[in-house]
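Enquirer: One predicted model, sequence on top.
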Amino acid sequence: MSRKKILYVEDDTTLAFLTADNLEQYYDVMHFANGAEAFEAFKTEEFDLCILDVMLPLMDGFELATAIRERNVAVPIIFLSAKTLKEDRIKGLKLGADDYLVKPYSMEELILKIEVFLQRSQKQPAVKKTTCDVGTFVFDPANYALMKNGETITLTERESALLKLFLDNKNNILKRETILTALWGTDDYFMGRSMDVFISRLRKIFKEDENIRIENIPRIGFKLVIKE
C-alpha cells in the first residue's frame, strides 16, 4: 500500500527536523520553511494532508490555508501553532482547517489526528453523488456545496459532514457527544469549540431561509428544524 503524502510547513529548523523525522516513519513528507514555496508545491503535487504553522515568512499559515482551500476543499488541514488565543484557533477553523494543535504538542497526538483525518478522506469517495433539497437550498455533499439561485457556497469537508449528519437526523435532537464522536472521533472540549464554529457558519448561511434553523438544546445538543 502506498504511503500517504503530507505537506509540512514550519520555519523553526529544529522543530521541523524533529517532527518530520518522526512523521517520515509512516508517511512521505515534503517540508517547506515558508508559505510561498509550500503553495507552489501544492499547485503541482498531490497531497493527502497538510500540516501548517501559522507564523510563517512570505505567506503565513492562515493565508496559505485560504489559498489551499480555494484549490481543494477536501484535503485535511491541521494547524500547529504557538498562537494560543481562542481567536486564533477559531480563525483557523473558520478558514477551513480540520484541527488546530497548540505547541508544544505530542507526536502521539499529532499522528493519531493524522490517521483519523486520512481514514475519513479515504472513505469520502464512497459518498453517493446525489443532491438533496434543504429548504430553498440544494445540498451537494459529494462536492461540499450548497446552491441557491444559481450561486454556490463551498463548504469544508467537516461542514459538509456536519450538515449531512443533521439532515440524516432532521427535526430530531442530536447530542453534542454524538456529533463530536461521529465527526471528530472524540468528545473533547476543544473539538466542541470547533463544532460550535462550524454550526455558527451553517446558521449564517441558512439565515436567508426562515424555514430552516439549527436550535440549541441547552446542556444536550442541537436540532436541525426544517419546515416543509
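Expert: Now that the structure is in, tell me what you want to look at.
Enquirer: rest of the way, CA atoms for contacts and neighbours
Expert: Noted.
Enquirer: For Pro125, the count of nearby residues, please.
Expert: 10 (other C-alpha atoms under 10 Å).
Enquirer: which residues does it contact?
Expert: By C-alpha atoms under 8 Å, 6 or more residues apart in numbering, the contact set of Pro125 is Ala142.
Enquirer: where do the helices sit along this structure?
Expert: Secondary structure of the chain (DSSP state H): helices located at 13-23, 35-44, 61-71, 86-94, 107-123, 157-168, 176-183, 189-206.
Enquirer: Name the nearest residue to the residue positioned nearest the centre of the chain, sequence neighbours excluded.
Expert: For the chain, the residue nearest the mean C-alpha position is Asp98 (2.7 Å; C-alpha atoms, centre = their mean). Closest residue to Asp98 apart from its sequence neighbours, by C-alpha to C-alpha, 6 or more residues apart in numbering: Ile77 at 5.4 Å.
Enquirer: Give the burial count for the one you found, as a bare number.
Expert: So Ile77, with other C-alpha under 10 Å, has 27 neighbours.
Enquirer: What distance do you get for it to Phe42?
Expert: Noted for Ile77: a distance of 12 Å to Phe42, by C-alpha to C-alpha, to the nearest Å.
Enquirer: isn't the residue nearest to Asp98 right next to Asp53, touching?
Expert: No. In this structure Ile77 lies outside contact range of Asp53 using C-alpha atoms under 8 Å: 10.6 Å.
Enquirer: Pasting the second one now:
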Amino acid sequence: MDKKIKLLLAEDEPSLGQIIQESLETRNFEVHHAHDGEEALRFYNEINPDVLVLDVMMPKKDGFTLAKEIRLENKQIPIIFLTAKSQTKDVLDGFNHGGNDYLKKPFSMEELIVRVQSLLDRNLLKVNQEKITIGNYILNYPKQVLTFKTDSELLTHRENELLFHLSQKKNEVLDRAFILKKLWGNDDFFNARSMDVFISKLRKKLQKDNNVQIVNIRGYGYKLIC
C-alpha cells in the first residue's frame, strides 16, 4: 500500500474545510485540518506534513504570516494559498510570502488535487537532486551519505535529519526546542541529552574540515559554522 501524503489544511470556514478534507482523503491524503493560524502552526510542528494548503484570511494568524514563519526554517515544503482575493497584488503577496501556488475561491476539488500533486512531484525531483555543501563536505540528503573528498560514510536517519536542519540554518542558530520536537517528538530532559549525543557524533564526523564547527549557543540551540 502506498504511503499516504500528509497534508496540513488551514481553513477557518468549517463547511469548506470539511469538503476539502473529505475530497483529499479519498485520494490517499492524510489530512490534518486546522481552523486558525495558530492551530495550523502547532499541527505543522507536530505532524511534519508533506504539503501545506493555507487559507489567507484566518483568525489568530493569517496564512501569509504563517507561511513566512514556516519559511524561516523550511525552504522546501510546498505551500498553496487559498483566497477569495483576486487582485494581482494579492497574488504577488502570496508568492512574496513563500507560496508556491495560489488558488482563487471558488475552485474545483479536481483543480486543487492536480495542483497539490504537481507541487509534490516538483518538490520530490528537487530534493532527490539535492546535494548540500558544508565546507569541504557534501551531504547527499536523500541517500543519507556524507562525503569528504573521496571518503564517504552512511549516516543514520537521525544524524542525517539533524545535519540537514543544521545545514538549512548555516551560520544561524537552530532553535533547540524546535528541533527536539521535530525529530524526537518533545523537548524533555531525556530527549535533550539524546540530541547532545547526536551532536557529538556529528562533530566527530565533521572534524576533517577545521572550518566546520557545530557550536552550542547556550539557552538557544546550535549553530553550524562553515
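Expert: Perfect, I can see it now. Just so it is clear, the structure is predicted and the values come from calculations on it, not from any experiment.
Enquirer: mind listing the strands for structure 2?
Expert: 5-10, 29-34, 51-55, 79-83, 101-104, 131-134, 137-140, 145-148, 151-154, 173-175, 213-217, 221-225 (DSSP state E).
Enquirer: how about Ile68 of structure 1, what's its match in structure 2?
Expert: Here Ile68 of structure 1 is matched to Ile70 in structure 2, going by TM-score structural alignment.
Enquirer: Run through the residues that contact Phe107 of structure 2.
Expert: Neighbours of Phe107 of structure 2 in contact, by C-alpha under 8 Å, 6+ apart: none.
Enquirer: residues contacting Leu112 of structure 2?
Expert: By C-alpha under 8 Å, 6+ apart, the residues touching Leu112 of structure 2 are Leu103.
Enquirer: mind checking what it lines up with in structure 1?
Expert: Superposed on structure 1 with TM-score structural alignment, Leu112 of structure 2 falls opposite Leu110.
Enquirer: Tell me how far its match lies from Thr178 of structure 1.
Expert: 23 Å.
Enquirer: same question, Phe117 of structure 1
Expert: Distance from Phe117 of structure 1 to Thr178 of structure 1, counting by C-alpha to C-alpha: 18 Å.
Enquirer: Give me the neighbour count for Ser81 of structure 1.
Expert: By the other C-alpha under 10 Å criterion, the neighbourhood of Ser81 of structure 1 contains 20 residues.
Enquirer: do the one 3 residues further on as well
Expert: As a burial measure, Thr84 of structure 1 scores 12 neighbours (other C-alpha under 10 Å).
Enquirer: out of the helices of structure 1, nearest to Ile212 of structure 1?
Expert: Closest to Ile212 of structure 1 of those is helix 189-206 (C-alpha to C-alpha; 6.3 Å).
Enquirer: Going by neighbour count, which residues in the closest one are buried?
Expert: Residues 191-192, 194-195, 197-199, 202, 206 are the ones in helix 189-206 of structure 1 that count as buried (16 or more other C-alpha atoms under 10 Å).
Enquirer: Give me the packing partners of it, helices and strands only.
Expert: Using 3 or more C-alpha pairs under 8 Å, 6 or more residues apart in numbering; DSSP states H and E, the elements in contact with helix 189-206 of structure 1 are helix 86-94, helix 157-168, helix 176-183, strand 212-217.
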